[in-house]
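Asker: give me a 3D structure for the following:
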Amino acid sequence: MGDCRPLGFLLGLPFALVALLLSLVGAVLWIIGTIFSCLCPCCVCCAGLVNFAVDLIKLPFKILKWFTDHIPC
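Answerer: The predicted model follows:
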């Protein structure tokens, strides 16, 4: 099977589903932060908000990758 680790994927799936909900929140924050940064480009906190939102959007993939890397076959 090569590098396939189904046990790590199955154990990480519930956590990835929770992270998927957080990524939806991140998508909303990203839209709001983008709108505010277009309205006021001098606002530095909007850039931090957008970066945080992008991290939340990537969270489900990071969690599944972490579980598959740390759980042996």
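Asker: going forward, measure contacts between C-alpha atoms and count neighbours the same way
Answerer: Will do.
Asker: now do the helices in the chain.
Answerer: Counting by DSSP state H, the chain has these helices, from start to end: 6-39, 44-70.
Asker: for the last one, name the packing helices and strands.
Answerer: Counting by 3 or more CA pairs under 8 Å, 6 or more residues apart in numbering; DSSP states H and E, the packing neighbours recorded for helix 44-70 are helix 6-39.
Asker: here is a second sequence; please produce its structure as well for comparison:
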Amino acid sequence: MGDCRPLGFLLGLPFALVALVLSLVGAVIWVIGTVLSCLCPCCICFAGLANMAMGIVKLPVKLLRWFIEKIPC
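Answerer: The predicted structure is shown next:
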């Protein structure tokens, strides 16, 4: 239980919910970017768009971990 920081989890939860909404938007962008990069592989910008969207999809987990690390037990 040395890494248990419930206060950091509770404080970060509202921000994680906002990040969850952004990750859903990122998932839609990722799907569109992936489809467009498959249709036209010469456009490398669509692959970059899909990679950026994957970073947005991972945002809620990163945000919660950051909050949990910042709050001492």
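Asker: TM-score of the superposition?
Answerer: Comparing the two superposed chains by TM-score structural alignment, normalised by the length of the first structure, the resulting TM-score equals 0.97, with 73 aligned residues with a CA RMSD of 0.6 Å.
Asker: want to throw the helices of the first structure into CSV with mean neighbour count?
Answerer: Putting the helices of the first structure into CSV (neighbours: other CA atoms under 10 Å) gives the following:
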stretch, mean neighbour count
helix 6-39, 17
helix 44-70, 17
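Asker: kindly provide the distance from Gly33 of the second structure to Phe15 of the second structure.
Answerer: The spacing between Gly33 of the second structure and Phe15 of the second structure, counted by CA to CA, to the nearest Å, is 26 Å.
Asker: what's the answer for Asn51 of the second structure, then?
Answerer: Using CA to CA, one obtains 23 Å as the distance from Asn51 of the second structure to Phe15 of the second structure.
Asker: ok, Leu36 of the second structure next?
Answerer: 31 Å.
Asker: repeat for Pro72 of the second structure
Answerer: Relative to Phe15 of the second structure, and taking CA to CA, Pro72 of the second structure is found at 18 Å.
Asker: same deal with Lys70 of the second structure?
Answerer: For Lys70 of the second structure, the distance to Phe15 of the second structure (CA to CA) stands at 14 Å.
Asker: now Leu59 of the second structure
Answerer: Noted for Leu59 of the second structure: a distance of 10 Å to Phe15 of the second structure, by CA to CA.
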